[in-house]
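> Need the 3D shape of this:
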Amino acid sequence: MERIVLGYDGSPASVSALSWVADRAAREVAKVGVVNVVSQFVSDRRAALDQLSDAEAFLRERAPGVGVDLHRLEGGVTDALTGFAAEADLLVTGINPGHPIRAAMAGAMPLRVSAHSHVPVVMVPAEWTAIGDPITVGIADDDSSDVALAFAAREAGEVEGSVRLVHAWLMPTPAFSGATALAVTPEDVMAGHRATLEAAVDWIAERFPTVSFESELVRDSRPAALLRFAPRSSMLVIGTNHRGLLAGSLLGSVAEGVLWQAECPVAVVPRDRALLSRLTED
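Alright, predicted model coming up:
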């Protein structure tokens, strides 16, 4: 039985996340912990109880038989959600796309949650609607996307869907040895990145032989390449090395680059060997 933790506060984004969880729980047995993080004010506590009750009623109507637990927690949202979800299989929260500045001023909660969580985090945009398009997963140059690829394949297998593997590349900055530029041709660079993508294709074909897939090699930045396919994706899946929010900002976090513009759910999957073993087991 899958254990899902849903962060819920009654906002339009969290209602979309609730709907996403309900659809998921309707097709497979799940236990959902609905979490509302409140402040010390009495009015917030009363509102939280009403919000939790509404979420429970919605889940039981849309997914009969689902197990639902309600939790009202105190403290910082990031620590409360990630701590509570430490033993879960999935953490789900809502996000308002198109407002990165406003989110940054509020603490960039979804990004912080995905940066600190040790379980996959799915962030569902406000006004999300389900579509049957492929799940798009970003393929990195290292093996940090292996778990993300396994997660995407598992998700596609559950709904008899398909996976789109996207690998982005750009020409590197020329290196210099003395006065001589050690230049490489675009063809050489592209061939190396094509080999990376083909290795990922072989990896998924070996471990998930019943899942259909396609691959795309794109000359662009990783966020831009993923966003190119977002309108035709049921989900974007990204791997993370858990460098943290600050490091991600300094080094060009892919999640930060796509999260505020994608109109489909975005899943950030941590690089974890135990999780990879669970996802690839028969």
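> Please make it C-alpha for all contacts and neighbour counts, starting now.
OK.
> Where do the strands of the stretch 1-150 of the chain begin and end?
Listed in chain order, the strands of the stretch 1-150 of the chain (DSSP state E, counting those that start in this stretch) span 2-7, 30-38, 67-74, 90-95, 121-125, 135-138.
> Reformat these as TSV; add mean neighbour count.
Formatted as TSV, those follow (neighbours: other CA atoms under 10 Å):
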stretch	mean neighbour count
strand 2-7	22
strand 30-38	22
strand 67-74	16
strand 90-95	26
strand 121-125	28
strand 135-138	28
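> Let me know which of these is the nearest to Ser234.
strand 135-138 (5.4 Å; CA to CA).
> Which strands or helices does that closest one pack on?
On a contact count with 3 or more CA pairs under 8 Å, 6 or more residues apart in numbering; DSSP states H and E, strand 135-138 meets helix 146-158, strand 162-169, helix 222-229, strand 235-240.
> How many neighbouring residues does Leu227 have?
Leu227 sits with 21 neighbouring residues when counted by other CA atoms under 10 Å.
> now swap in Gln40 and tell me
9.
> so who does the closest residue to it other than its chain neighbours touch?
Leaving aside its sequence neighbours, Gln40 sits nearest to Glu74 (CA to CA, 6 or more residues apart in numbering; 7.6 Å). The contact partners of Glu74, taken as CA atoms under 8 Å, 6 or more residues apart in numbering, are Val37, Val38, Ser39, Gln40, Ala80.
> if you set the cut-off to 7 Å instead, what comes out?
Applying CA atoms under 7 Å, 6 or more residues apart in numbering to Glu74 gives the contacts Val37, Val38, Ser39.
> If we ignore the residues flanking it in sequence, what's nearest the last one?
Counting by CA to CA, 6+ apart, the nearest residue to Ser39 once its immediate chain neighbours are dropped is Glu74, at 6.1 Å.
> Tell me how far that neighbour lies from Ser14.
Per CA to CA, to the nearest Å, Glu74 is found 18 Å from Ser14.
> Over to Ser233?
20 Å.
> next one: Ala262
16 Å.
> So which of those two has more stuff around it?
Remark: of Ala262 and Ser14, Ser14 carries more neighbours, 25 against 22, as counted by other CA under 10 Å.
> one more to line up against the first:
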Amino acid sequence: MSRLVVVGVDGSASSLAAVGAAAEEARRRKAELRVVHAFLWPAMHVPLGPSPLGPPEGGLQSAVDRLVTEAVEHARSVAPDVDVSHTVVTGEPLSVLEAQSASAELVVVGSRGMGGFVGLLVGSTAVHLAAHGRCPVLVVRESGVADGPVVVGVDGSPAGAKAIDFAFAEASLRGAELVALHSWTTWNAPAPAPQDEKAPYASEPGELEAGEERLLSEALAGHQERYPGVKVRHELVHGGTREALIEASRTARLLVVGARGRGGFTGLLLGSVSQAMLHHAHCPVAVVRGDSGEEAEGNA
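Here you go, the predicted structure:
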């Protein structure tokens, strides 16, 4: 089966930016690019042709044809050597793109589409796909810093291992440095084993930080051997995870997070940190779900 990148388009400026990013991703992967538009109106039995009183090029069908053609042409201008196909699928965007993700290695969408409500920083399609997509989802927000690093949030959870895998691969494809960022506070760090019965909760100075550094190193173990050409920088931050990742995104070309991490609530497919990144990061954000078994266990 050939490699495939899927990009969702709806005619918005945000989706056209996603097309450009998707074309670059397809070029790096030597993959096919499929431009997908979810066409809701046929399912609602709305007339698709031009109005009898309007111009012959009017109507919903013609508008869709134009926006898909524009997207395909833009993709080919960005990556002329990529094989670009397109499809228009009857249905609403959430279910159409979720179905498309089953055969893709990456789905790319804009942060907001034509149906976004004023005041929302990220659209429902992007959030839904990040939670339910069958492959990693790249949400194109701001363009990011062209020569910046790939940043990955590391929390040591089993589900987060997939995000680390993806981040190493992306850094290798882009020829970029990888910044592995782990944040901690005295409230979320595992308590050390008691050394003194009189002070069971005391820890030696620096002991918590050393433990968090070990967690970060262990989470990255084995990846460097598979990607020897990727330069990795460890960032251990004493502070809030959301704040640390948002700040790191200011100088990044890509931010990678797991869909859910250590401390996620049962039943939630998308954690609070990944949702915050979709809303507030200063560069494109890739959200990577864990293995299906891990996700099922987390939602039991």
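> Next, the TM-score between them, please.
Once superposed, chain against chain, the TM-score is 0.82 (TM-score structural alignment, normalised by the length of structure 1); 265 aligned residues with a CA RMSD of 3.1 Å.
> counterpart of the residue nearest to Gln40 of structure 1 in structure 2?
Mapped onto structure 2 by TM-score structural alignment, Glu74 of structure 1 lines up with Thr90.
> packing partners for the longest helix seen in structure 2?
Taking DSSP state H as the assignment, the helix of structure 2 that covers the most residues is helix 60-78. For helix 60-78 of structure 2, the contact count by 3 or more CA pairs under 7 Å, 6 or more residues apart in numbering; DSSP states H and E identifies helix 13-29 as packing neighbours.
> who touches the helix it packs on?
For helix 13-29 of structure 2, the surrounding residues in contact (CA under 7 Å, 6+ apart) are 5, 7-9, 32-33, 71, 74-75, 78-79, 82, 108-113, 140, 173.
> returning to what we had before: have a look at how far, on average, the longest helix of structure 2 is from structure 1.
Compared with structure 1 after the fit, helix 60-78 of structure 2 shows a mean deviation of 1.7 Å (mean CA distance after the TM-score superposition for structure 1).
> and that helix, which residues are buried?
By neighbour count on 16 or more other CA atoms under 10 Å, the buried set for helix 60-78 of structure 2 is Leu60, Gln61, Ala63, Val64, Leu67, Val68, Ala71, Val72, His74, Ala75, Arg76, Val78.
> Please identify which of the residues you listed is nearest to His238 of structure 2.
Comparing these against His238 of structure 2 with CA to CA places Val78 closest, at 40.5 Å.
> Taking structure 2 as the reference, give the residue range stretch 206-215 of structure 1 aligns to.
Aligned by TM-score structural alignment, stretch 206-215 of structure 1 corresponds to residues 225-234 of structure 2.
> in the matching stretch, what's buried?
Buried residues in stretch 225-234 of structure 2, counted by 16+ other CA under 10 Å: Val230, Lys231, Val232.
> same thing with stretch 93-109 of structure 2?
In terms of neighbour count (16+ other CA under 10 Å), stretch 93-109 of structure 2 has its buried residues at 93-98, 100-101, 103-109.
> what does stretch 118-125 of structure 2 give?
Those would be Val122, Gly123, Ser124, Thr125, for stretch 118-125 of structure 2 by 16+ other CA under 10 Å.
> Can you tell me which of those residues is closest to Glu218 of structure 2?
Val122 (33.5 Å).
> which residues does that closest one contact?
Each residue near Val122 of structure 2 by CA under 7 Å, 6+ apart is listed here: Ser111, Arg112, Leu278, His279.
> tally of neighbours for the third one?
Meaning Leu278 of structure 2. 28.
> Structure 1: which residue goes with that one?
In structure 1, Leu278 of structure 2 lines up with Leu259, judged by TM-score structural alignment.
> Contacts only, for its match.
Counted by CA under 7 Å, 6+ apart, Leu259 of structure 1 has contacts Pro97, Val266.
> gap between it and Leu111 of structure 1?
8 Å.
> returning to that earlier point: farthest-apart pair in the buried residues of stretch 118-125 of structure 2, please.
Val122 and Thr125 (8.5 Å).
> Enumerate every residue touching the counterpart of Arg112 of structure 1 in structure 2.
Correspondence of Arg112 of structure 1 to structure 2, assessed by TM-score structural alignment: His128. Applying CA under 7 Å, 6+ apart to His128 of structure 2 gives the contacts Leu94.
> Ok, Ser234 of structure 1 next?
Ile131, Gly132, Asp133, Pro134, Ile135, Cys264.
> again, only using 6 Å
When contacts are counted by CA atoms under 6 Å, 6 or more residues apart in numbering, Ser234 of structure 1 touches Ile131, Asp133, Pro134, Ile135.
> Now check structure 2 for the residue matching Ala148 of structure 1.
So Ala148 of structure 1 corresponds to Ala163, using TM-score structural alignment.
> how deep is its match tucked in, by neighbour count?
Number of residues near Ala163 of structure 2 (other CA under 10 Å) recorded here: 24.
> next one: Ser39 of structure 1
14.
> Give the equivalent position in structure 2 for it.
Aligned against structure 2 - with TM-score structural alignment as the criterion - Ser39 of structure 1 pairs with Leu40.
> Glu170 of structure 2 versus its match, what's the distance?
Per CA to CA, Leu40 of structure 2 is found 34 Å from Glu170 of structure 2.
> what does Ser292 of structure 2 give?
22 Å.
> Which one of the two is surrounded by more residues?
A count of neighbours by other CA under 10 Å puts Glu170 above the other of Ser292 of structure 2 and Glu170, at 21 against 11.
> List the single closest residue to that one in space, sequence neighbours excluded.
Val150 (7.5 Å).
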